[in-house]
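**Q** Everything below, folded, please.
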Amino acid sequence: MKAGKKTKMIYSVGGGKGGVGKTIFSVAFGTLLAREGFSVALVDLDLGAANMHTCLGILKRTPTIADFILRKATSLEEVLIETSQKNMQLISGSEFVAGMANPAHWMKLKIMRHIKSLPADFIIVDLGAGVHFNTLDFFSMSDRGIIITTPEPGAVMNAYSFLKGALFRKLQSVFKKHPEIGPIIETETKRTDGDKSFSLEWLAGQVRKIAPDMLPLIREIELDFNPALIVNQTTEGHKHVLVKNLLTLCSERLGITIEHTGNLPNAPAITHYLLNIPEFLDTLHGKPYHDALQNIADKLVSLAEIMAHESQIKTDFSDEEVEGIISFMDSLADTVFSGTDRNRWKLRMYFKPSDVVDFLVSRGIHHEAFYQ
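**A** Now for the predicted structure:
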C-alpha cells in the first residue's frame, strides 16, 4: 500500500451500536493511510456526540462542522484543521447545538456535496450509533461502507439491523416515487410480524411481474451495496459463530453479500491511549492491532484502486459549469431556506429536487449527466 496513483475514496464507518470501536478504527485507519503518503480527511459526523478529536489529542477544536452548518463557513474545506499526523486533517464535530444532530434535508445534501469535494485521496467519515435516517443516508453516500462490530450478541444483531436499514433506505431513495414498487418497499419496511420473505431476490421477482424495465436497477443496487465487515475486540483462536451467522443472515434474509475484510484483536492497553491513538499504533502493546489493521487497510486500498479505475466516467460538464451548479444549489439553500416567516417555512416543507430541475431547464441546462 503506497501512495502514487491518485485515488479518491470516501469511506463511511458505521455499525449501529455505540462502543464497538468505530472512532478508534477511523482514526487509526486514517493514520496508516497518511503515513503511506496519502492525503486523508477525517470527518466526524457523529453530530450528537462527536469525539474523534479526542482520539487525536486535540483540545481546541475550532473551527468545527457547526460553523459550516450555521453558515459561519462557506465550505467544509474551510473548517479542516491540522492533526499531529502529516497528510491528515480533521473536520471536527462540535459540542451540542440545538437541532444539529438532525439537519434539514437540504443541509444534509449540502454536507454530502461538500464532503465529496474535499481535497484528499481518502475521506473517512465517522458516523454516530443507531439507525437514524441521517446516519443511513451518510453511510450510503460513501464509495464503500465499513461496518464495525464486536463478537457479542447485541453488537452483531445491531450490525445486522444497521445493514438492513441501510439497504431499505437505499431502496426507498431509488424507488420512492415509483407508483408500484415504492408501496411494496414501504410496506416491507413497516413489517413487525417477523415475515422473512424479503430479500433482493424476492423484490426482483415482484419487480419482474409489475415493472420488468426496473430490474437492472435492482441488479445495480445489489452490486453497489457491498459494505466491508470488520470485527473488533476478537480473541485469537476463538471461533466467532455469531459473525458467521451475521454473514448468513445477510445472504439468506437480505440477498446481499458482505465481505468479512478482517478482525482486530482485543487490545486492553488502548484505553491508556484514548487521547493519542496514533501513538498507540507505535507501541509494543499496539503492534498486534497495528499489524491486523495494516492487512485490512491493504485490502481496502487495493479494492479502492480497482473501483477508481472502473468508475472513470467522463461527462460533458466543464469545471466552470460544475462550480456554477454547485454555487447555484448552495445559494438557493441559503436564500430560499433561511428565515422563519410562513412563506419561507412553506418553501422548506414543499421544495422538491424536481423544482430545481425545472429551474435549470428554464435556464437552458440540459446535461443528461445532471439528471443522473
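**Q** hey, let's count contacts and neighbours off CA atoms from now on
**A** OK.
**Q** Can you tell me the element residue 11 falls in?
**A** Assigned by DSSP states H and E, residue 11 belongs to strand 9-14.
**Q** so what does the following helix or strand past that strand touch, helix or strand wise?
**A** Where DSSP H and E defines the elements, the next helix or strand beyond strand 9-14 is helix 22-35. Secondary-structure packing of helix 22-35 (3 or more CA pairs under 8 Å, 6 or more residues apart in numbering; DSSP states H and E): strand 9-14, strand 40-45, strand 88-91, strand 122-127, helix 277-281, helix 287-310.
**Q** structure for this one too, so we can compare:
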Amino acid sequence: MLIGIPKEIKTGETRVSMTPSLCRRCVKSGAKVLVEKSAGVRAGFADAEYRAAGATLVGSAAKVWKSVDLILKVKEPLASEYDLMQEGQTLFTYLHLAAGPELAKALQRKRILGIAYETVETADGQFPLLKPMSHIAGRLSIQIGAYFLQTQHGGSGVLLGGIPGTMPGHVVVVGAGNSGAHAVQMAAGMGARVTVLDLETRKLEALDMEYRGRVVTLVANPANIEAAVADADLLVGAVLIPAAKAPIVVTRKMVARMRPGSVIVDIAIDQGGCIETVRPTSHEKPVYQELGVIHYAVPNMPALVGRTSTLGLTQATERYVAMLVEKGPERALAESPGLAKGVNTRDGRIVNEAVAHALGYGRAES
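**A** Down below sits the predicted model:
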C-alpha cells in the first residue's frame, strides 16, 4: 500500500496525521509512505525523523496525492485540494460533512472512500477518534475564554478564579459530553463558579458525584439555559452530535441578555455551532464582537497545541491505520464494524445516515 501524508493547509493548523513512530510501523507492515516536506515541523517532528522511519520525503502536495492508495489527513480537504484527489482513493481524516456540502459533492464526484475520524465507533457506542480532540478543545475553551475576558482584549475584566473577597467568574457549559466535561474540569480547577447543562441526567449525575456539589448541574431546558446564559461571564457551547449538524440551543435573544464583555467559545463550530450568533473564525482572526459579546469559534482549536494534539490523535488512530495497511480497506472495513461506521462516502454515494440527513439527501444510499 502507498500512503500519502500531505501538509495541513487550513489556517493556523499545526497538527500532522502521522508521527515518525506510526510511519515506522506502517513501513514495517510493508507500506510505502510519502510525506510532504515540513508536514510535521509545526508539531515538532523534523523531516529527518520521517526519513529515518522509512518515509520518502516529497516536495509538494500534488506529488503526495498522486497515485497513492490511502491519504491520511487531520482536517478535511479544502477547496484547493479537491482537484488533487484521485479517483477511487481512500481518505481517512476528520470530514465533518454535515457542515461541508461542497466537500461532500467533491468526494462523491471523485468516488472517494471517505472514512471520517468523527464517526468511527466502538462496540459500546464511544467515538474513540473524536474523544482526544474533544478533551483538548474542552480544556482549551476555558484557557481561551479566560484570555479574552481580560480587559485589554475587550473582555469584562473578570478573573475566573477571583480572589478572596470577590466573586469568582461564572462559567456556563452547555453540553456535558467529552468536551463539556473537560471544560468543566478546567473551569472548576481554576476556581470559577461552574454551571453545566445537559439533557441527559446520567451525565449530570456523574458530574455531581465527581465534584460533590462544587458544580451546579441543570437539565438543559430553555428556561434553565436562558437563566444560566444571562449570568455567564464565559459561555462554552459543547453540544456535539457526531456526523450531524449541531442543534442551536442558545438563541440570539439569550446572547443579547449577556453582560457586555462576556465571552462565548463554541466548541461545536466544526458541525455548524450550537449558538445562534456564532460563525466560524480562524487562528489569524479568532474573535469578533456581536451584541457586545466576544465570540470565539475556531474550527481547528486543537491546533493551538499541535504536538499534544498530534500525539493524542495518532495514538487513537494507529490501530485503525494499521488495519487499513495490513488488511487493505475493504477487508479492514468488513472485519471491523467500528471502522466501517466511519465510512461517510463510497462509490460516489453518501452512506452515513446522519450525514445524508444533515445535507438534505433524505436517506443514505446503500
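**Q** Got a TM-score for the pair?
**A** Overlay of the two chains. TM-score (TM-score structural alignment, normalised by the length of structure 2): 0.31; 181 aligned residues with a CA RMSD of 6.0 Å.
**Q** re the thing from before, now do the strand holding residue 11 of structure 1: which elements does it pack against?
**A** Partner elements for strand 9-14 of structure 1 (3+ CA pairs under 8 Å, 6+ apart): helix 22-35, strand 122-127, helix 133-140, strand 144-149.
**Q** Figure out which of the ones you listed is closest to residue 292 of structure 1.
**A** Among the helices and strands packed on strand 9-14 of structure 1, the nearest to residue 292 of structure 1 by CA to CA is helix 22-35 (10.9 Å).
**Q** what inclination does that closest one have with respect to helix 287-310?
**A** Relative orientation of helix 22-35 of structure 1 versus helix 287-310 (axes from the mean of the first three to the mean of the last three CA atoms, to 10 degrees): 70 degrees.
**Q** And for residue 232 of structure 1, the neighbour number?
**A** Neighbourhood size, residue 232 of structure 1 [other CA atoms under 10 Å]: 21.
**Q** hang on, I meant residue 188 of structure 1
**A** 13.
**Q** What is the burial count for residue 202 of structure 2?
**A** 11.
**Q** by contact count, what packs against the helix or strand where it lies?
**A** For residue 202 of structure 2, the enclosing helix or strand under DSSP H and E is helix 201-211. Contact partners of helix 201-211 of structure 2 among helices and strands, from 3+ CA pairs under 8 Å, 6+ apart: strand 193-198, strand 215-219.
**Q** counting contacts, what elements does the longest one pack onto?
**A** For strand 193-198 of structure 2, the packing partners by 3+ CA pairs under 8 Å, 6+ apart come out as strand 170-174, helix 178-189, helix 201-211, strand 215-219.
**Q** That one vs strand 215-219, what angle?
**A** 30 degrees.
**Q** Kindly calculate the angle that strand 193-198 of structure 2 makes with helix 178-189.
**A** Using the same axes, to 10 degrees: strand 193-198 of structure 2 against helix 178-189 is 160 degrees.
**Q** The last one now?
**A** Angle between the axes of strand 215-219 of structure 2 and helix 178-189 is 150 degrees (criterion: the same axes, to 10 degrees).
**Q** got a list of contacts for strand 215-219 of structure 2?
**A** Strand 215-219 of structure 2 is touched from outside by 188, 193-201, 204, 207-208, 224, with contacts defined as CA atoms under 8 Å, 6 or more residues apart in numbering.
**Q** If you count neighbours, what's buried in the helix or strand following it?
**A** Sequence order places helix 222-230 as the next helix or strand after strand 215-219 of structure 2, per DSSP H and E. With burial defined by 16 or more other CA atoms under 10 Å, the residues of helix 222-230 of structure 2 counted as buried are 225, 226, 228, 229, 230.
**Q** Which strands and helices lie in contact with helix 222-230 of structure 2?
**A** Secondary-structure packing of helix 222-230 of structure 2 (3+ CA pairs under 8 Å, 6+ apart): strand 170-174, helix 252-256.
**Q** Which of those sits closest to residue 115 of structure 2?
**A** strand 170-174 (28.7 Å).
**Q** ok, back up a step: with distance to residue 105 of structure 2 and mean neighbour count added, can I get the helices and strands packed on helix 201-211 of structure 2 in TSV?
**A** Shown next, in TSV, are these (distance: least, CA to CA, whole Å; neighbours: other CA atoms under 10 Å):
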stretch	distance to residue 105 of structure 2	mean neighbour count
strand 193-198	34	24
strand 215-219	38	19
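**Q** so the helix or strand where residue 138 of structure 2 lies versus strand 170-174, what angle?
**A** Residue 138 of structure 2 belongs to helix 131-148 when assigned by DSSP H and E. Interaxial angle, helix 131-148 of structure 2 versus strand 170-174 (the same axes, to 10 degrees): 150 degrees.
**Q** Which elements pack onto helix 131-148 of structure 2?
**A** helix 178-189, strand 234-237, strand 263-266, helix 306-327.
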